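Asks: just need the structure, nothing else, for what follows:
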Amino acid sequence: MNTTALPPADDDLPLTDRLRTALDLLEAIEADRSVLDTLPEADRVRLHQVVAKVYHPEPKARRAKLKQQAKARHQEKVAKSEALLAQTGIRALRRKPVFSTPNYFPPHAAGLHDASNGENAAPTPEPVHSPELRHCYVCKQKFTQLHHFYDQMCPACAELNFVKRTETADLTGRVALLTGGRVKIGYQAGLKLLRAGAELIVTTRFPRDSAARYAEEPDFGVWGHRLQVYGLDLRHTPSVEAFCNELLATRSRLDFIINNACQTVRRPPQFYAHMMAGETAALHEVPETLRKLIGDYEGLRSAELLGTTASAALPVVQGRDFNAANGLTRAAELSQVPLLEDELVAQQHLFPDGRLDQDLQQVDLRGRNSWRMLMAEVPSVELLETQLVNAIAPFIINARLKPLMLRSPERDKHIVNVSAMEGQFY
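Replies: A predicted model of the protein is given here:
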């Protein structure tokens, strides 16, 4: 057997070895250029052209290479920056499968946070700087030093916001009305008020679901007796009037109104369908804890549905058909009324059963809604609903409940009309 191994072909050699071989050859040619005279002219021309292009590429290729190198450097900086930002507390919270409520205990010092709430980013001995220059979305200043919790604010704005995040006040004995207090910012505002000692009235189209969310908070036993949840569809103006008259008839004071509820995108009935079983179940099937939270509302609702005339509730609709206050007595059911043609067609595949987002709301798989429609495509129903919820209902609530706010002598009364660009429709 012949055991003599053949030398590897050039293509099989590592790139470094092949390059060194080529360099040796070029150095030999540079030492004795007469070697080139032994080559065919075509090979000599080819060698000169290749060496020239390697040493000084074409302008177009040179620009492309420089652009590619700059892009690679930028991507490397972005990757390093994102790795640092991923360590901030707010991004840790965003990665949770379900959003948790902020730590409501004021921090004793920077960096001392409850680990169970995701705000446990320990203070670093030295400031952490982003390799990229960043813009603070609050004050618009440029910065590189990163805050341990916020990822888009300069150190000054971040520290102020972090203190405000857990700031509280003594609101014992005060009464607040909060619309849209079931999820997201409204829910967080409700918890803030309750934990500050206030008595809270929450309105939502889905009162039982809202009550269940509040009841799941670990400190519910401390403030649960100060919470009442009402069902109210702000699209139905007579019901808004009826609700205000109910508060005027049954409440002795009101200190704060927070008009938080708004409609940005209309959701079809299927979006809310998964909550209807709980909202329409017999009251005796509802846990006792939740019944206490919706007791005032269910009492009002039952009296109206039964046509009780002895009750002082709903004076605005007394002597009239109870359908006049459907947005109050049947707030959840109104969400299931189809108002557009496409809502008459089954869309179950766009709202898959059991799929909830981080706010524990139904996942919406529609590829297009009014945010991306042209003006001529937006349904009139959505235009009217947006104005009713975002403008007309807050006006009525503020106007009708002002006398209730004036019943108590304190001067520090507040009306907060929550606004945002996504709530504007024009």
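
Asks: for the rest of this, base every contact and every neighbour count on C-alpha atoms.
Replies: OK.

Asks: could I get the full set of helices for the stretch 1-150 of the chain?
Replies: In the stretch 1-150 of the chain, the helices defined using DSSP state H, counting those that start in this stretch lie at 15-31, 41-55, 59-85, 89-94.

Asks: could you look over the ones you listed and pick the most buried one?
Replies: Of those, the one with the most neighbours on average (mean count of other CA atoms under 10 Å) is helix 89-94, at a mean of 17.

Asks: one more, please, to line up against the first structure:
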Amino acid sequence: MDVSGKVILLTGGTAGIGREMALQLKAKGAEVIVTGRNPERQAAMREAGFEVIEADLSNAAGVDALIAAWGARDLDVLLNNAGQLIEHDFRKGAVDADLSDEGIYANFSAPIRLIAGFMERLKARKEAAIVNVTSGLAIAPAARQPVYSATKAGLRSYTLSLREQLKGTNIKVIEALPPVVDTQMNDGNPMKKMPADECARQIVEALEKGRDEANIGMTKALRVAESISPSLARSVTLRF
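Replies: Take a look at the predicted model:
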């Protein structure tokens, strides 16, 4: 896909990988509208020349408000990037079930609801794409991040099924599986981190080249390990 002139809705586009994707897509001539929750980050993106829609994707009302705010405009690419990393480790004490519910909705339910809400608009375009950003943890989970791992695995499964449903249509379905990336979300993660701009570059490249999957950085090695032995892949990630 030539992204120049394409209208792209990029959720979670005010920080981290999302911000870097927004900058790169805009530089290639795309019209990128981003969503975010943090007022300061929203203001910074507006100053950078982006349209920003404030959106809380941790509940159905927030998703529906985003769809309503989009109005009647066209949409060429829905890029589901927003996500929440929720602390959920019983080894550290009690967990917050309400926060877990918010993370489950933001990471799993919100992308599905957005896809349903924008499907007819995407079908109306000559060429369109849905990009779901999951994680290497969709392949094998990390013990300290069970909710995040489970939601990303669920979104991966949904993406595989959706791609089959839309086979032969104008809509390309792409999954991006980042490794641990150097973003605020991973500030406390001791693992080696990929620069956010490089991760973003590889996702944008997958969109441009129409790939089904973008296995990024260490996720490539994890996919190889998983193809040889799923238990081997799990033994690697479960330690973290």
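
Asks: now for the helices of the stretch 1-150 of structure 1, which one comes closest to Arg407 of structure 1?
Replies: Evaluated with CA to CA, the helices of the stretch 1-150 of structure 1 place helix 89-94 nearest to Arg407 of structure 1, the distance being 41.8 Å.

Asks: tell me the residues of structure 2 aligned with the closest one.
Replies: Mapping helix 89-94 of structure 1 onto structure 2 (TM-score structural alignment) gives no aligned residues.

Asks: so after the lengthiest helix in structure 2, what's the next helix or strand?
Replies: When structure 2 is parsed with DSSP state H, its longest helix is helix 146-165. Following helix 146-165 of structure 2 in sequence order, the next helix or strand is strand 171-177 (DSSP states H and E).

Asks: so the residue sitting furthest away from the middle of structure 2 versus Ser100 of structure 2, what's the distance?
Replies: Distance from the C-alpha centroid of structure 2, by CA atoms, centre = their mean, peaks at Gly93 (29.0 Å). Per CA to CA, to the nearest Å, Gly93 of structure 2 is found 14 Å from Ser100 of structure 2.

Asks: before we move on, what about Ala200 of structure 2?
Replies: 27 Å.

Asks: for the two, indicate the residue with more neighbours.
Replies: For Ala200 of structure 2 versus Ser100, neighbours defined as other CA atoms under 10 Å are more numerous around Ala200 (25 against 19).

Asks: quick check: the more buried one touching Gly16?
Replies: No - using CA atoms under 8 Å as the test, Ala200 of structure 2 is too far from Gly16 to be in contact (9.0 Å).

Asks: just the buried residues of the strand ranked longest in structure 1, please?
Replies: In structure 1, taking DSSP state E as the definition, the longest strand is strand 128-135. For strand 128-135 of structure 1, the neighbour count (16 or more other CA atoms under 10 Å) marks Ser130, Pro131, Arg134 as buried.

Asks: just tell me the aligned range of that strand in structure 2.
Replies: Taking TM-score structural alignment, strand 128-135 of structure 1 hits no residues over in structure 2.

Asks: cool, and stretch 389-399 of structure 1?
Replies: Residue span in structure 2 matched to stretch 389-399 of structure 1, by TM-score structural alignment: 106-116.

Asks: and the angle from the longest strand of structure 1 to helix 59-85?
Replies: 120 degrees (axes from the mean of the first three to the mean of the last three CA atoms, to 10 degrees).

Asks: helices or strands next to strand 128-135 of structure 1 in the packing?
Replies: Other elements packing on strand 128-135 of structure 1 under the criterion 3 or more CA pairs under 8 Å, 6 or more residues apart in numbering; DSSP states H and E are helix 59-85, strand 142-146.

Asks: which strands and helices sit next to the longest helix of structure 2?
Replies: Going by 3+ CA pairs under 8 Å, 6+ apart, helix 146-165 of structure 2 lies up against helix 97-104, strand 171-177.

Asks: now the helices for the stretch 201-350 of structure 1?
Replies: 207-215, 220-223, 237-250, 269-272, 276-280, 288-293, 295-305, 326-329, 331-334.

Asks: so for Leu388 of structure 1, which of the ones you listed sits nearest?
Replies: helix 237-250 (7.5 Å).

Asks: can you name every helix or strand that the closest one contacts?
Replies: So helix 237-250 of structure 1, by 3+ CA pairs under 8 Å, 6+ apart, packs with helix 326-329, helix 393-405.

Asks: just put those in a markdown table and tack on mean neighbour count and distance to Cys262 of structure 1.
Replies: A markdown table is the format used below for those (neighbours: other CA atoms under 10 Å; distance: least, CA to CA, whole Å):
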| stretch | mean neighbour count | distance to Cys262 of structure 1 |
| --- | --- | --- |
| helix 326-329 | 26 | 16 |
| helix 393-405 | 18 | 10 |
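
Asks: need the ones you listed in CSV (columns: distance to Arg165 of structure 1).
Replies: Supplementary listing: those in CSV, determined by distance: least, CA to CA, whole Å:
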stretch, distance to Arg165 of structure 1
helix 326-329, 33
helix 393-405, 26
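
Asks: which stretch among these approaches Val45 of structure 1 most closely?
Replies: helix 393-405 (83.0 Å).

Asks: give me the mean deviation of the helix or strand following the closest one from structure 2.
Replies: Sequence-wise, the next helix or strand downstream of helix 393-405 of structure 1 (DSSP H and E) is strand 414-417. Superposed on structure 2, strand 414-417 of structure 1 shows a mean distance to its aligned partners of 1.0 Å (mean CA distance after the TM-score superposition for structure 1).

Asks: which bit of structure 2 covers strand 414-417 of structure 1?
Replies: Taking TM-score structural alignment, strand 414-417 of structure 1 hits residues 129-132 over in structure 2.

Asks: quick check, nearest of the buried residues of strand 128-135 of structure 1 to Glu76 of structure 1?
Replies: Pro131 (9.7 Å).

Asks: from Lys71 of structure 1, how far out is the closest one?
Replies: 15 Å.

Asks: likewise for His236 of structure 1?
Replies: Distance from His236 of structure 1 to Lys71 of structure 1, by CA to CA: 55 Å.

Asks: same question, Glu410 of structure 1
Replies: Taken as CA to CA, the span from Glu410 of structure 1 to Lys71 of structure 1 is 61 Å.

Asks: hmm, back to that, dump the helices of the stretch 1-150 of structure 1 to JSON lines, plus distance to Phe271 of structure 1.
Replies: JSON lines is the format used below for the helices of the stretch 1-150 of structure 1 (distance: least, CA to CA, whole Å):
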{"stretch": "helix 15-31", "distance to Phe271 of structure 1": "60"}
{"stretch": "helix 41-55", "distance to Phe271 of structure 1": "62"}
{"stretch": "helix 59-85", "distance to Phe271 of structure 1": "34"}
{"stretch": "helix 89-94", "distance to Phe271 of structure 1": "23"}
